[in-house]
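[1] prediction below, plus the sequence it came from.
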Amino acid sequence: MLIALAVACLVGLIVDDRTLLGAPVWLKPFKFAVSFGVYSLTLAWLLTLLSRASTLAKRLGDVIAFMSMVGVGLITVQAARGRQSHFNVSTPGDAAIFGLMGSLVTALWVITIVITGLVLLQRFGDRPTTSALRFGLVLCVMGMAEAYFMVGTTSNAGGISGAHSVGVPDGGPGLPIVGWSTTGGDLRVAHFVGLHALQAVPLLLVGMRALSKRLPVLGDEGVRLGLVRVAGAGFGGMIVLLTWQALKGEPLIYPDSTTMAAFTALVATIAVAASAVIVSGTRRVRTRPSLNLLT
């Protein structure tokens, strides 16, 4: 269903030239259909791995699919009407739609927390795989929670309650496609990073396994585990840093000296930690042949 909505929105982008807040009216529902589709597919796959509470997991999967479809459907309806979907309380109908969307998002967040709890109680194959799935879900929960800043700390007049941007009105100059503000802070950046860490961290592990034949050090389970943990901690630090930057009213692409110093420190810490993991793993890999000969 989400795929069908994405296709319908793509057609709308082609044939409908209306705009809302400086962007094509069908761009937001298209992005949400794709994003929720990826989120739902990822969780559906993850739920198939759960051996505990399998009945509960199946029911949670059905609920996630239904609520995702309804949420994106409401955004699509508002797009068709040429109305702002998020933060719009200008009429009783708009307020009801926004309130229902908020309830659905909160329910999805709670369900994701429940799934995270189930994953934390189970091991999946080797330790790197378990760690990657756990980190991905915890970071996703963080990213979803970050969205509450958009409602809780920002408020505009004129029937609009809340905003994506900080320090400037929504709908101003922004980056292509994503629309993140280039003149003020934008809370969607950290939200995006957290949500899609659910895919990024496990995919990082998949990449390491694919490269292990060319880079033997990546064939070491301890190295993969260490790098997954470094990546997970790095994503967590990035979510905090990007949220802080946005709340300062600072554009992503125009950081001040304080933000740059914090970003440099974070990247340096990640690089040092990853290097330490690789160096330690290289030593283990090199000493294994000699140990095998002695035994």
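    Looks like it arrived, so ask away.
[2] make it CA atoms for all contacts and neighbour counts henceforth
    Will do.
[3] so which residues make contact with stretch 130-146?
    109, 112-113, 116, 119-120, 122-124, 187, 190-202, 205, 225, 228-229, 232, 235-236, 239, 243 (C-alpha atoms under 8 Å, 6 or more residues apart in numbering).
[4] that should have said stretch 162-170, apologies.
    Residues contacting stretch 162-170 (C-alpha under 8 Å, 6+ apart): 21, 87, 150-156, 181, 183-188, 246-250.
[5] then stretch 247-267?
    With C-alpha under 8 Å, 6+ apart, stretch 247-267 has contacts from 165-168, 180-187, 189, 234, 237-238, 241-242, 245-246.
[6] now with 6 Å?
    166, 167, 182, 183, 184, 185 (C-alpha atoms under 6 Å, 6 or more residues apart in numbering).
[7] pull out the buried positions in that stretch.
    By neighbour count on 16 or more other C-alpha atoms under 10 Å, the buried set for stretch 247-267 is 247, 249, 250, 251, 252, 259, 263, 266.
[8] can you convert these into CSV and add a column each for distance to residue 134 and secondary structure?
    Converted to CSV, those look like this (distance: C-alpha to C-alpha, whole Å; DSSP: H, G, I helix; E, B strand; the rest coil):
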residue, distance to residue 134, secondary structure
247, 28, helix
249, 32, coil
250, 31, coil
251, 31, coil
252, 28, coil
259, 29, helix
263, 25, helix
266, 22, helix
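[9] try this one next to it:
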Amino acid sequence: MTEPLGAVPRPDHWHRPLLVFAVAMVALAVGAALMAVIDQRTVTGAGVWLKPLKFAVSGALYTVTLAWFIGQVQRGRRIADRAGTWVAIALSVEILLIFALAGAAQSSHFNISTPFHTVVWGIMAASIALVWVMTLLIAIAVVRNPGRDRARTLAAGSGIILALVGMGLGFLMTLPTAAQIDDFQGVVGAHAVGVPDGGPGLALLGWSTVGGDLRIPHFLGMHALQAIPLALLALEILGRWVPVLSLPRARYRVLMIVVIGFAATLANVTVQALIGQSIVHPRGAVLVAGVAIAVIGVGATAVVLHREAHVRPGPLRAKVQ
């Protein structure tokens, strides 16, 4: 990877199966949005087409970013290509089942109420496990192809590693709750913690406003794949007006603070979800940790920018850059 997240790779370098999947997801997202207006049926308290819509949008973002990363891999490109193709296949199976069961107004996740639904849920679980393993192979390829710009290399590597963590956190949702163990109703696993699924939630996202919700760390971690590179892009754009950010070492150090802050926030919201605390009502140690992450992050950034702005140019600095 000569310049991770630098110039956009030539069209023939992008991973085509992932790009095709991403385009298909955009079309399906539009279709799901239209169906959400037309079809007012609900499943576990939410519109039947809300989940397909969210998964289509998320899938498009995820796969187009992977296609970009793979397009810049040189060493290990064959393995990355094959892994990307398997990601596209596995996600296609997942999305197909989600849309099919949405059309039937039936729950797709955690549903083992009948032998048929048990098989469907098993296929979906296996598909996502395969996506995780293939993404791990792509992550290894990305990390093994460092570029000349350390900040861009950091953005690519940390983004995909945090995405793997976020995907892994999703498996917490597959564990049975105490209520399900005591009174089995054909469902094993849940999004919410401390409250039943389907209660009051944030608009569109559906995240619980009265209890913990494991979808939050899952979402946050997965989309580090886009968030970290976008943070670097913002720093590079700001470098046009903020002279210190035009320095490669300054951007690298600020981005390192962003990555550490993102990882700390991911850990904090994971704990918040596991203890059954709503994202809109942080309190206790979770609130203190959140404030500390923000304050330390801002303070560390200010210190780095101040020091970098006052470092005299010289051989050592030129070498670091």
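    Great, that's in hand. The model shown is predicted, which means the values in this text are computed figures rather than measured ones.
[10] tm score of chain vs chain?
    The TM-score (TM-score structural alignment, normalised by the length of the first structure) is 0.94; 288 aligned residues with a C-alpha RMSD of 1.5 Å.
[11] picking that back up, mind listing which of the contacts of stretch 162-170 of the first structure are in strands?
    185, 186 (DSSP state E).
[12] list buried residues within the contacts of stretch 162-170 of the first structure.
    Buried subset of the contacts of stretch 162-170 of the first structure (neighbour count, 16+ other C-alpha under 10 Å): 87, 150, 154, 181, 183-188, 246-247, 249-250.
[13] in CSV: those, plus distance to residue 48 of the first structure.
    CSV is the format used below for those (distance: C-alpha to C-alpha, whole Å):
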residue, distance to residue 48 of the first structure
87, 35
150, 33
154, 39
181, 38
183, 43
184, 42
185, 39
186, 35
187, 32
188, 30
246, 37
247, 38
249, 42
250, 41
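[14] read off where stretch 80-93 of the first structure ends up in the second structure.
    Taken onto the second structure by TM-score structural alignment, stretch 80-93 of the first structure occupies residues 103-116 there.
[15] all helices of the stretch 51-200 of the second structure, in order?
    77-103, 115-143, 150-169, 178-182 (DSSP state H, counting those that start in this stretch).
[16] residue in the second structure matching residue 191 of the first structure?
    Checking TM-score structural alignment: residue 191 of the first structure goes with residue 218.
[17] could you report the distance from its match to residue 110 of the second structure?
    16 Å (C-alpha to C-alpha, to the nearest Å).
[18] same question for residue 25 of the second structure.
    Residue 25 of the second structure sits 23 Å away from residue 110 of the second structure, going by C-alpha to C-alpha.
[19] residue 29 of the first structure against residue 78, yeah?
    No - using C-alpha atoms under 6 Å, residue 29 of the first structure is not in contact with residue 78, being 9.0 Å away.
[20] so for the two, which residue has more residues nearby?
    Neighbour count, other C-alpha atoms under 10 Å: between residue 29 of the first structure and residue 78, residue 29 has more, with 26 against 20.
[21] and the more buried one, what's its match in the second structure?
    Checking with TM-score structural alignment, residue 29 of the first structure has residue 52 as its match.
[22] residues touching its match, list them.
    residue 99.
[23] at 7 Å what do you get?
    By C-alpha atoms under 7 Å, 6 or more residues apart in numbering, residue 52 of the second structure lies in contact with 32, 98, 99.
[24] out of those, who's the most crowded?
    residue 98 (25 neighbours).
[25] still on that earlier bit, run the chain-centre distance for the match of stretch 80-93 of the first structure.
    25 Å (C-alpha atoms, centre = their mean, to the nearest Å).
[26] any idea which helix or strand carries the nearest residue to residue 300 of the second structure once chain neighbours are set aside?
    Once flanking residues are discounted, residue 300 of the second structure sits nearest to residue 257: 7.2 Å by C-alpha to C-alpha, 6 or more residues apart in numbering. Assigned by DSSP states H and E, residue 257 of the second structure belongs to helix 248-274.
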